[in-house]
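Colleague: Based on what follows, work out the 3D shape:
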Amino acid sequence: MKNWKRMNCCHLLNQRLIASFVVNMSRLNMYVFKIHIRICVSILQIVILQNLCFTKFIHLYLQNQKEQVTPRKLSRGQFWLKLEAEGTYQCTVTGLIFDVTKAAVIKYSVLSWSKYADYVKKPWIVGGPIFDVSCDSASVLTCIQFPHSLSLNDHESDMTFKVLHIKSTGPAIEPSVDHSMTHVKWHVSSLSPVGPVIQTQEPVHYNGAVILYKVVNNHPSLSFRVYVATNNDSFIKDISNAVKHSDKKFIKIDKPPVCKKQLQDGKRYRLISESEAEITPEEIEFVDGSLLKLKSYFEVYLEQPMEFTLSLIELESEEIVWKAKLRECDWILHDQNKNERKRNTISNRRRKSSNSLSDEEFYNKRLKDGTKAKTTLTDQQLMTLAKKMGKDWKEIGIECLKLEMKDIQQIQAKEEEVNVHKFLMLEKWRKGEKSNGTAQNLYDSLKDHVSYEIIQILEGFL
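Modeller: Down below sits the predicted model:
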């Protein structure tokens, strides 16, 4: 009996142990299961996050994909692009970026900020080149990104980016959509001259460029102009025009122009030469001269032709901002080619003249042509030219004929047909030039900016 009781107790104890073991194993399994669930959820969250990041990365990557396109250059200084389909396209020459919703033809040109200086008032300053853009279907061109000449670095948060839009109704400061380290994005409201402007309380840092020109003459000495500019197409175009219209003749010396350190507004810089040279002025205080009609420069003079090195130094830090070595071959080859072309031209003219005209006839023709070229243009001739001008006549008036925006606005205020407006613009130029309102003078002003057809008409007036 006692043995039976003992066996019964053992059996009950075993049952309890087994039940306890089963319960504990169940709890353990539930705990492990929960851990497994948590691990799976964490892995799933990581996968989802990775997918979201990857999707965002792909979206940003596709957003930043821009097809590089090279424009055709027209005779009047304009660029011409034919875009075949919807997309984002970047001009390889100017850096402009266009967003279009379908195929489009876009024309654009770099303008001078100095013509619109009255409209850039403090605290606003120029941020990059100003462009005149037109499109065959304005609604197709949705956004334009303008290159800026600023070095942002840590100063980006202190700046406000907008654009100056020169409308037919007058100038307006319009908001930008976005900006990057290189561009300011603007949603197209209408097509007319537009350029980026900024507002900041901090000193402005610019991406700089140094542009070199050599005086062409018969003297053995060397004379150069050295321009220190922002890397801004409008500024650089102004320099080119200033050199072109100078009383002296120049050739551009091709050296790497980009400064290896940013130029800072208000800081002083000195140009030095390793060879003995006269440099005037000795130093300059840098300012962005985009709005100025007259651009400042260093004049470098060497009595004897030789190789020499020029360096631009920031006075405060004594760091070299830009450096270039100039060699005789940089300008001798140009002079040789120029002389060769001149000899060929003179030879061809002499050959043609001797075959077609006697000496007396040739002299009389030159005398007559000279008198004709000095005659002031008539109203009839101005109207002939006016009828051939395109939609860019206002820009031509401001950029080439030195008229002000207010002159154009006064002309447009008159309720006349557009060809009459063009004629009145030409007439105002003629009045301003007085006795110099000649075909030759107008030809010299327009030759790089108007169509081949207008050039032919002007040549017929000479």
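Colleague: CA atoms for contacts and neighbours, from now on please.
Modeller: Will do.
Colleague: Give the next helix or strand downstream of the lengthiest helix in the chain.
Modeller: Criterion DSSP state H: the longest helix present in the chain is helix 2-64. Next helix or strand after helix 2-64 toward the C-terminus (DSSP states H and E): strand 67-69.
Colleague: Which stretches in the stretch 51-200 of the chain count as strands?
Modeller: Taking DSSP state E, counting those that start in this stretch to define them, one finds strands in the stretch 51-200 of the chain at 67-69, 72-73, 79-83, 87-91, 97-100, 104-111, 124-126, 130-135, 141-147, 160-167, 170-175, 178-179, 183-187, 194-199.
Colleague: among those, which is nearest Asp407?
Modeller: strand 170-175 (12.6 Å; Cα to Cα).
Colleague: now that closest one against strand 194-199, angle please.
Modeller: Comparing the axes of strand 170-175 and strand 194-199 via axes from the mean of the first three to the mean of the last three Cα atoms, to 10 degrees yields an angle of 60 degrees.
Colleague: got the contact list for strand 170-175?
Modeller: Applying Cα atoms under 8 Å, 6 or more residues apart in numbering, the contact partners of strand 170-175 are 119, 161-166, 186.
Colleague: Name the residues of it that come out as buried.
Modeller: 171, 173-174 (16 or more other Cα atoms under 10 Å).
Colleague: Quick check: of those, which lies closest to Lys342?
Modeller: Nearest to Lys342 among the buried residues of strand 170-175, counting by Cα to Cα, is Pro171 at 46.9 Å.
Colleague: Correct me if wrong, but Ile279 is in a strand.
Modeller: Yes. Under DSSP: H, G, I helix; E, B strand; the rest coil, Ile279 falls within a strand.
Colleague: please give me the structure for this one as well, since I'd like to look at both together:
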Amino acid sequence: DDESCWFQCSGPGRYQCRVSGLVFDMTGGGDVFYRVVPWNRSLLSPHGKKPAGPLFDISCQQRSVARLHLPHCEVRSTGRCHFLSVAHLHDEGVEFIRPERITETHIVISITGFSAFGNVKDEDSPPDPVRALVLLFYKPPADPDVTSFLNLLLLPGNVVIRDLKRTRKKLFGLETFIDAPPHCKLRPEETYSLSTSPAGESVLVQPTEAEFDPESYSSYFTSIQVIFSSITGNIKLSVKEKETSCCAWERRVCLLAHRVKPGLPSDEQLKETRTRIIDGISEPVLQSLLDKLLEKKVLSDSEAVEAEKVRGDKGRVLVDTVRRKGAAASSERNWLLTGNRTKDPVQTSDLKNESL
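Modeller: A predicted model of the protein is given here:
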């Protein structure tokens, strides 16, 4: 459901959850329920510990989970994984479990009882770089305003993205998650700055820098926000260490592909952006799209002939045809919405925006 995952297996084996990254070693069949819950830091501080991963509340009535693999974000080559352990929070308080082993991605522990488990590390552990994520959420303009917002978050690499999206939707409403490669390495408590290209008066970055907090597993607020006061197509984003100016993360993002109202069905999105698509599509690409629609039998012969006759308005005819055809033209509709309309639709893979 919205907050909990339910994993059901009929026999022994090793199973990994795509949502959380958790891995379960099962001795037999069972039903496992788990969800992310907030940390109570007051239980950790007296022991000199701090969070190093999400806290998972886990239950299994059959008690058939023999080992639990919790994802971590440490860079193993630094040799700092020995600062890691697992906190088990229960009714009597907290106990700290030494790992059986630590892989490149997971801490492995044996368990018998259940309740809440989460990675922790020593408070005095050195601030070595950790695997991190730079995540982008875009809020397109609301007509007739042209102002849009790009929200950038600096987060540890083992955060549960599904919970992040759900929480942000509750806090900030509809926005589009931009699927740009997020992985990088960031240094705890280091200040990072964001620069954009192009820059200028129509692009405002606020604040221009932010500190990376590797313990931000339950705070999903924006680190840096970019405000666009005019329509912007491609933009290059660079995250750099303030002290050394070393680039930690750099990507080029196409915002035009996301300038639709999030949450709308794709046919309604196409209707919203109809004029801009018609103005930007070329004659060779139009012809390729017409051929593909005819080949897939989305268009009948008579409809294709009619589209060919209306030379000046061919773009308008084809866009409206794709919009009306529903599921039969879903791939072409998604292609038109991606902003890759200068390329041949036969050769361009479908790019689907994920709207929260």
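Colleague: now what about the TM-score between them?
Modeller: After superposition, the two chains reach a TM-score of 0.66 (TM-score structural alignment, normalised by the length of structure 2), with 264 aligned residues with a Cα RMSD of 2.9 Å.
Colleague: thinking again about what came up before, among the strands of the stretch 51-200 of structure 1, which comes closest to Val32 of structure 1?
Modeller: Closest of these to Val32 of structure 1 is strand 178-179, at 51.7 Å (criterion: Cα to Cα).
Colleague: Next, the mean deviation of the closest one compared to structure 2.
Modeller: Its matched residues in structure 2 lie on average 1.8 Å from strand 178-179 of structure 1 after superposition (mean Cα distance after the TM-score superposition for structure 1).
Colleague: Just to confirm, what residue in structure 1 is aligned with Val19 of structure 2?
Modeller: For Val19 of structure 2, the aligned position in structure 1 is occupied by Val93, per TM-score structural alignment.
Colleague: Could you dump the contacts of strand 170-175 of structure 1 into a markdown table with neighbour count added?
Modeller: Output for the contacts of strand 170-175 of structure 1, formatted as a markdown table (neighbours: other Cα atoms under 10 Å):
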| residue | neighbour count |
| --- | --- |
| Tyr119 | 17 |
| Phe161 | 21 |
| Lys162 | 23 |
| Val163 | 24 |
| Leu164 | 22 |
| His165 | 23 |
| Ile166 | 20 |
| Trp186 | 23 |
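Colleague: Nearest to Lys372 of structure 1 among those residues?
Modeller: Among those, Ile166 lies closest to Lys372 of structure 1 (Cα to Cα), at 39.0 Å.
Colleague: OK, contacts around that closest one?
Modeller: Taking Cα under 8 Å, 6+ apart, we find Ile166 of structure 1 in contact with 172, 192-194.
Colleague: Ok, Val19 of structure 2 next?
Modeller: Contacts here follow Cα under 8 Å, 6+ apart; on that basis Val19 of structure 2 touches 160-162.
Colleague: Put the buried members of the residues you listed into a PyMOL selection.
Modeller: Buried residues among the contacts of Val19 of structure 2 (16+ other Cα under 10 Å), as a PyMOL selection:
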select buried, resi 160
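Colleague: What I need now is the contacts of Val19 of structure 2 written out in TSV, including distance to Glu250 of structure 2 and secondary structure for each item.
Modeller: TSV is the format used below for those (distance: Cα to Cα, whole Å; DSSP: H, G, I helix; E, B strand; the rest coil):
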residue	distance to Glu250 of structure 2	secondary structure
Val160	22	coil
Ile161	20	helix
Arg162	23	helix
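Colleague: From Thr112 of structure 2, how far out is the closest residue to Pro12 of structure 2 other than its chain neighbours?
Modeller: Spatial nearest neighbour of Pro12 of structure 2, excluding adjacent residues (Cα to Cα, 6 or more residues apart in numbering): Gly28 at 4.1 Å. Separation of Gly28 of structure 2 from Thr112 of structure 2 (Cα to Cα, to the nearest Å) stands at 14 Å.
Colleague: just to revisit the earlier point, ok, and the contacts of Ile166 of structure 1 in structure 2?
Modeller: When you map the contacts of Ile166 of structure 1 onto structure 2 and apply both residues aligned by TM-score structural alignment, their matches' Cα atoms under 8 Å, the shared contacts are 172, 192-194.
Colleague: Out of those, who's the most crowded?
Modeller: Val194 (26 neighbours; other Cα atoms under 10 Å).
Colleague: As a check, name the ranges of all helices in the stretch 201-350 of structure 1.
Modeller: 233-244, 329-356 (DSSP state H, counting those that start in this stretch).
Colleague: What helices and strands are in contact with the shortest one?
Modeller: For helix 233-244 of structure 1, the packing partners by 3 or more Cα pairs under 8 Å, 6 or more residues apart in numbering; DSSP states H and E come out as strand 104-111, strand 222-230.
Colleague: Now render those strands as a markdown table, adding mean neighbour count.
Modeller: Conversion of those to a markdown table gives the following (neighbours: other Cα under 10 Å):
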| stretch | mean neighbour count |
| --- | --- |
| strand 104-111 | 20 |
| strand 222-230 | 22 |
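Colleague: Nearest to Leu442 of structure 1, out of those?
Modeller: Minimum separation from Leu442 of structure 1 across those (Cα to Cα) falls at strand 104-111, 19.3 Å.
Colleague: so Lys167 of structure 1 sits right up against Tyr119, yeah?
Modeller: No. Between Lys167 of structure 1 and Tyr119 there is no contact, the gap being 11.8 Å when judged by Cα atoms under 8 Å.
Colleague: before we move on, the earlier item: looking at the contacts of strand 170-175 of structure 1, which is nearest Glu340 of structure 1?
Modeller: Taking Cα to Cα as the measure, Glu340 of structure 1 lies nearest Ile166 of the contacts of strand 170-175 of structure 1, at 45.9 Å.
Colleague: what residue of structure 2 takes the place of that closest one?
Modeller: Counting by TM-score structural alignment, Ile166 of structure 1 lines up with Leu89 in structure 2.
Colleague: Right, I'll leave it there.
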